[in-house]
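> coords below, sequence missing:
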């Protein structure tokens, strides 16, 4: 292979891992009505299974970054994918709510570490001015999963049982682990690395501010998407094909949005790109609230909320600038922050539904969370300016 073809094969193997993660994470939301019915749960109760995965990501991001600090990236990424595949397969075969919740928590553990380091790998392989584009290439695997993997898992959930929707990403993850070992460059690890130094990222206020933006602002997307399938089934007489169609349309929107976010971040700069993303998120979540009860409009809203949610790219790029030597921890924690949002959004939307606010409530909760994220981004920029001014004065 030429160096260019080797790079492409490595990126494809990493993208396949992101594809498996995207299929598992988002298919669980689409499968929610089916495992809720099978296990005798209300929709808000079933939402705790979604939150368990998100909690696993939050716990796993710092844990895997510390444990993998000395490992070569190739072995680190392959090990995370192998573990991911195993626990997804166990989720598919083990009985009961407790085991499903536990396996979903374990499945979340390698999520942030894998995506964070994979995006760093792709970004480092490209010129400095194209870092956002490199990170987006890996993340495209996550969004393309919503076009192919998630609808397929949703169809399986409707047709042959919801457990098959968890088995599918398990197989994909194991295939990715093999491909990473086969194609990723054999770059040595850093035997002198001190794993606990990675925790310095969590003491850096500029890193913490960026993570807060993701944890709060991205909650709006998940508050809408987690209950979108349930809302369609509860408020419309949509044909059976609408559920997988909605999931596929979400994937198309996310793929286009991620592709555009990389280029928008390069064109507008990180600061303005993040504001544009937050504005788009608020508008599309408001539209999702208004669309409830009209299934064609709800399908359209699925496309729009995904297309407008490119915030991960400017935030990931900002973290590369402010994390210093703790790049792996910061990158992993970025995905942990988004999954904290994945826990926060459905939790708040579930509370609103339980309070009897109706199926428009997730969209309203989404808009409020996105506005809060914009406030957090403004405060993050203000803190960054103050820190730079203080450093200039001290110098």
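Received the coordinates, thanks. Note that the coordinates shown come from a computational prediction; the quantities given were computed from them, not determined experimentally.

> okay, CA-based contacts and neighbour counts for the rest of this
Fine.

> Against residue 327, how distant is residue 383?
20 Å (C-alpha to C-alpha, to the nearest Å).

> Looking at these two now, which is surrounded by more residues?
Shown here are residue 383 and residue 327; by other C-alpha atoms under 10 Å, residue 327 has more neighbours (20 against 15).

> Who are the contact partners of that one?
120, 198, 201, 319, 320 (C-alpha atoms under 8 Å, 6 or more residues apart in numbering).

> wait, what's in contact with the last one?
Just to be clear, that refers to residue 320. Applying C-alpha under 8 Å, 6+ apart, we find residue 320 in contact with 327, 330, 331.

> Out of those, which sit inside helices?
In helices, judged by DSSP state H, the following of the contacts of residue 320 are found: 327, 330, 331.

> Out of those, the closest to residue 24 would be?
Nearest to residue 24, judged by C-alpha to C-alpha, of these is residue 331 at 20.4 Å.

> Report how many residues lie close to residue 263.
By the measure other C-alpha under 10 Å, the count of residues near residue 263 is 17.

> And here is the other one:
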């Protein structure tokens, strides 16, 4: 993994057309990155699937239990810039390894928690590495797939997270239902340790993945276009979390199905996210804004249907797919726009994108919890998400004329 010939080949390789040996080695790098994001996504989204379980175990209400989910999101929001800037000079390989060590520790502490305060602290620690992991992972993936494919590179790292919503989160929820919610986090810690070993063995330690000066990272945060894009992400993507946070009650209370249907609903959401992520990655590399507008507008249509007809299981399940697909279509475009506005700080931009998305997590969970706690029913959380995404689309429209036009690899 350290030989110069491989580094030169891998830096500009087309994984699908490269000679088998190089394609296999590059594929293992991408797999290890996606495996790590799979573990992170499983931990994050499974918490929403077992919300009712740890709420009952810790003797707290459902709206209060969402504070633990919010704590994780704040961990990501704070950790994304703080960890990335603190580790600005680190080579991306050891950075990824240390981030996974912290993630494993946070999930072990989550399993050992005995009250809401200690559980929220443990979830906060678990969230600290996420933004920096995706930022560093996107840089490594870009190194593998070559220039002009930033959207695809980010989508490849995100692939693990979206697959987690299909496989990891439903299985972890099933495990929590039958063996206790604490075992969900212990299982995540075990598979995250395996991901750590994959990163150790397959990600190359090359000078091409060295960090840069701290001031170079900080300069990126002075650009208004960066902050405008982050605001759009934080507001617009909130609908995913307004819906996903209450997916258990939506199934059992709104649609009157048994809890055995919750993993299926999670999987439907995950399939949608995976399809949307793949499609969105390709759109992001070809068009400056189409993926975002398509994703946000599509999500608004699906959420309106879900909010009105979601008590019908035949409507609710396809709508779960639709919300996930539409919103994930927009996320790679957000990353490409951030990288365009601050090309000197790709790791930080990847981290800040994840920070924005987890601000969405906090906002969505809070807004949904507010409407539910006010007595408007669980479907009101969907309307909360609808309003937030609409606001994000409006902000994007207002800030777009002020952002400089840019060409992607496929446009002039």
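Yep, it's here. Predicted, not measured: the structure shown is a model, and the values here were computed from it.

> Export the contacts of residue 327 of structure 1 as TSV, with columns for distance to residue 277 of structure 1 and secondary structure.
Below are those laid out as TSV (distance: C-alpha to C-alpha, whole Å; DSSP: H, G, I helix; E, B strand; the rest coil):
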residue	distance to residue 277 of structure 1	secondary structure
120	22	helix
198	29	helix
201	25	helix
319	17	helix
320	19	helix
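
> conserved subset of those residues in structure 2?
Mapping the contacts of residue 327 of structure 1 onto structure 2 (both residues aligned by TM-score structural alignment, their matches' C-alpha atoms under 8 Å) leaves 120, 320 still in contact.

> just the buried members of the contacts of residue 327 of structure 1?
Buried members of the contacts of residue 327 of structure 1, scored by 16 or more other C-alpha atoms under 10 Å, are 120, 198, 201, 319, 320.

> mind checking what the second one lines up with in structure 2?
When the structures are aligned by TM-score structural alignment, the residue of structure 2 matched to residue 198 of structure 1 is residue 217.

> Okay, the nearest residue to its match once chain neighbours are set aside and residue 10 of structure 2: tell me how far apart.
Nearest residue to residue 217 of structure 2 in three dimensions, chain neighbours excluded: residue 345, at 5.3 Å (C-alpha to C-alpha, 6 or more residues apart in numbering). From residue 345 of structure 2 across to residue 10 of structure 2, the span is 21 Å (C-alpha to C-alpha).

> Please say which of those two ends up with more neighbours.
residue 345 (26 against 20).

> I'd say the more buried one and residue 215 touch.
No: Residue 345 of structure 2 is beyond contact range of residue 215, at 9.9 Å (criterion: C-alpha atoms under 8 Å).

> of the contacts of residue 320 of structure 1, closest to residue 143 of structure 1?
Nearest member of the contacts of residue 320 of structure 1 to residue 143 of structure 1, counting by C-alpha to C-alpha, is residue 331, at 18.1 Å.

> Now do the contacts for the residue lying closest to that closest one once chain neighbours are set aside.
What sits nearest to residue 331 of structure 1 in space, not counting adjacent residues and going by C-alpha to C-alpha, 6+ apart, is residue 116, at 4.3 Å. Neighbouring residues of residue 116 of structure 1 by C-alpha under 8 Å, 6+ apart: 328, 329, 330, 331, 332, 333, 334, 335.

> JSON lines for those residues, including distance to residue 55 of structure 1?
Shown next, in JSON lines, are those (distance: C-alpha to C-alpha, whole Å):
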{"residue": "328", "distance to residue 55 of structure 1": "19"}
{"residue": "329", "distance to residue 55 of structure 1": "17"}
{"residue": "330", "distance to residue 55 of structure 1": "17"}
{"residue": "331", "distance to residue 55 of structure 1": "17"}
{"residue": "332", "distance to residue 55 of structure 1": "14"}
{"residue": "333", "distance to residue 55 of structure 1": "12"}
{"residue": "334", "distance to residue 55 of structure 1": "14"}
{"residue": "335", "distance to residue 55 of structure 1": "11"}
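
> Which one (most neighbours) among the residues you listed?
residue 330 (34 neighbours).

> Structure 2: which residue goes with that one?
In structure 2, residue 330 of structure 1 lands on residue 349 (TM-score structural alignment).

> What residues does its match make contact with?
135, 335, 338, 339, 342.

> Go through those and name the one nearest residue 182 of structure 2.
The closest of the contacts of residue 349 of structure 2, once distances to residue 182 of structure 2 are taken by C-alpha to C-alpha, is residue 135, at 29.0 Å.
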